[in-house]
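S.K.: generate a structure from the sequence data that follows.
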Amino acid sequence: MTQASIELMDLVAAMTVENRPPLGFFRRFVVEKSGEHRNEFDLTMKGIRPLVDAVRVFAVEKDFRDPSTIKRLQFLSERYEFTYAEDIKHALNYLDSLLIHHQLDQIERGMEPDTFVNPGKLTNIEKNTLREIFQLTATVYDIIEKSYRTERVGS
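M.R.: Sure thing, here's the model as predicted:
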């Protein structure tokens, strides 16, 4: 990799890890404090996107340019034994399913569908699964932060 490529990867990695999963101290969900989405978090921006972006970082580093996250995971798993590939794939499937069910419920109630979920309205199993997924995201982010100079963004 050229110096410019390394710096670009550092920048992409730093921008990726800026979008933290919504899990705070004691594994509590971090939600909006006020406004239209008070007590909710954006499942797409805080759940799905962080994993998709993390996979993109690893795939681009290996010069794999396919836009499909699933194909990127397969590539990383088969060629580089990326140990988190299967977990991320299942996590993304779960998040997609949760989002679809949430939006279908909104449509059935005559509401405009959105991507904001209130964790207080989820079952204990759903909450625990989300916590595990967000912890997985944090673990993958730790790998990115150790692999790239992510502290450079904003400095």
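S.K.: drop to CA atoms for contacts and neighbour counts, all remaining ones
M.R.: OK.
S.K.: going on from the helix or strand harbouring residue 17, what's the next piece of helix or strand?
M.R.: Assigned by DSSP states H and E, residue 17 belongs to helix 3-18. Past helix 3-18, further along toward the C-terminus, the next helix or strand under DSSP H and E is strand 41-42.
S.K.: list the contacts of that following strand.
M.R.: 22, 30, 31, 32, 115, 116, 117, 118, 119 (CA atoms under 8 Å, 6 or more residues apart in numbering).
S.K.: ok, the second one to residue 14 distance?
M.R.: According to CA to CA, to the nearest Å, residue 30 and residue 14 sit 21 Å apart.
S.K.: hey, where'd the strands end up in this structure?
M.R.: With DSSP state E, the ranges of strands along the chain come out as 41-42, 116-117.
S.K.: from residue 34, how far off is the residue nearest the centre of the chain?
M.R.: Central residue of the chain (CA atoms, centre = their mean): residue 50, 2.5 Å from the mean position. Look at residue 50 and residue 34: by CA to CA, they are 23 Å apart.
S.K.: what's the answer for residue 132, then?
M.R.: 26 Å.
S.K.: do the same with residue 12
M.R.: 30 Å.
S.K.: could you also give me the structure for this next sequence, so I can compare it with the first?
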Amino acid sequence: MVLEKTGENKKTLDIKKYAINLIIDLARIYGLAVECDSSNTEERFTRANERGMLSEDAYKNILNTYQYILMFRQHHQLEALKKGEEPDNHINPDSFGSFERGNLKDAFRIISSLQEAAKVRFAGRM
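M.R.: Model (predicted):
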């Protein structure tokens, strides 16, 4: 898990920067590879799976990861609103329970695995 190293959000996880944007970028890469004209992240992964570019396991894992990360961010932002705070994407890891911490570690492992697969698959093509 990558935490911000400087600034007012030091020692927080920017869930958008270090998770959501990475997944969206992966969907774009796979979408381009299968000539998917949709701008929807899940649709791009679906087309890549249908065309054999993603295994069924990788497809299910990345979709579940994407949905979990979005839900996690939404929960964080709703909690901020309840406290009268401005919602953001910076989450203090001290606020994670062991369940959340484990799920986030799994999510980052899945993202990293798909990044590595994309590097191998598309090396020299882009």
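S.K.: if we can go back for a sec, so which of residue 132 and residue 34 of the first structure has more stuff around it?
M.R.: A count of neighbours by other CA atoms under 10 Å puts residue 132 above the other of residue 132 of the first structure and residue 34, at 15 against 9.
S.K.: counterpart of that one over in the second structure?
M.R.: Aligned counterpart of residue 132 of the first structure in the second structure: residue 106 (TM-score structural alignment).
S.K.: look up how far residue 40 of the second structure lies from that match.
M.R.: From residue 106 of the second structure to residue 40 of the second structure the distance is 23 Å (CA to CA).
S.K.: thinking again about what came up before, give me the aligned partner of the residue nearest to the centre of the first structure over in the second structure.
M.R.: Aligned partner of residue 50 of the first structure by TM-score structural alignment: residue 22.
S.K.: identify the residue nearest its match in space, chain neighbours excluded?
M.R.: Spatial nearest neighbour of residue 22 of the second structure, excluding adjacent residues (CA to CA, 6 or more residues apart in numbering): residue 111 at 7.5 Å.
S.K.: hmm, residue 62 and that neighbour touching each other?
M.R.: Yes: with contact defined as CA atoms under 8 Å, residue 111 of the second structure reaches residue 62; the gap is 7.0 Å.
S.K.: which residues do those two both contact?
M.R.: residue 23.
S.K.: follow-up on the earlier one: what range in the second structure matches the helix holding residue 17 of the first structure?
M.R.: Going by TM-score structural alignment, helix 3-18 of the first structure sits over no part of the second structure.
S.K.: in contact with the residue of the first structure most remote from its centre, which residues?
M.R.: Distance to the chain centre peaks in the first structure at residue 110, reaching 28.9 Å (criterion: CA atoms, centre = their mean). Contacts for residue 110 of the first structure (CA under 8 Å, 6+ apart) come out as none.
S.K.: can you find the partner of it in the second structure?
M.R.: Checking TM-score structural alignment: residue 110 of the first structure goes with residue 84.
S.K.: can you tell me how far that match sits from residue 16 of the second structure?
M.R.: Taking CA to CA, one finds residue 84 of the second structure at 21 Å from residue 16 of the second structure.
S.K.: swap in residue 80 of the second structure?
M.R.: Relative to residue 16 of the second structure, and taking CA to CA, residue 80 of the second structure is found at 16 Å.
S.K.: do the same with residue 66 of the second structure
M.R.: The value you get for residue 66 of the second structure to residue 16 of the second structure, if CA to CA is used, is 11 Å.
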